[in-house]
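> Structure here, sequence nowhere to be found:
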């Protein structure tokens, strides 16, 4: 696995969270990075759904009207 290039960033965090994280020996930078990565993923998924809402709706209408393509071959 390759190491990502790191960039220093100043963050303002809730004092209680920082205190609890230190007490529990949680790496604050890693935890923040993981949280930001999850937020980015969630936002990209939300935007994709918005951008593709019409196609998804059309596919759903098709299935409601005609059933699943090759549905007769399903084994479950």
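That came through, no problem. These figures come from a predicted structure and were not determined experimentally.

> For the rest of this, base every contact and every neighbour count on C-alpha atoms.
Fine.

> Quickly find the element holding residue 22.
Per DSSP states H and E, residue 22 falls inside helix 15-23.

> The structure to be compared is supplied as follows:
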């Protein structure tokens, strides 16, 4: 999810349990804890989706890589570099 999409979506109040010392330090530094938590969760969701996609497509990726190893890149003769 892009940051712009996150800010446009409907926000829902949520309770979180956070390390109290870390929370105190973040507030002292003027860090918006809600936005920072949201950004961290968005990054975790993105990484999880990437990992899931790689797992779901591992067979196809392995097959494609094996083909290229055995036969070279398709249309390689047309490459200019």
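Received it, and whenever you're ready, just let me know what you need. Since this is a predicted model, take the numbers as computed values, not measurements.

> about what we covered before: immediately after the helix holding residue 22 of structure 1, which helix or strand?
helix 28-51.

> what's the distance between that next one and the middle of its chain?
Counting by C-alpha atoms, centre = their mean, to the nearest Å, helix 28-51 of structure 1 is centred 5 Å from the centre of its parent chain.

> matching residues in structure 2 for that helix?
Aligned using TM-score structural alignment, helix 28-51 of structure 1 spans residues 33-56 in structure 2.

> Just the buried positions in the matching stretch, please.
39, 42 (16 or more other C-alpha atoms under 10 Å).

> gap between the residue nearest the centre of structure 2 and residue 31 of structure 2?
Among the residues of structure 2, the one closest to the centroid is residue 46, at 2.5 Å (C-alpha atoms, centre = their mean). As judged by C-alpha to C-alpha, to the nearest Å, residue 46 of structure 2 and residue 31 of structure 2 stand 22 Å apart.
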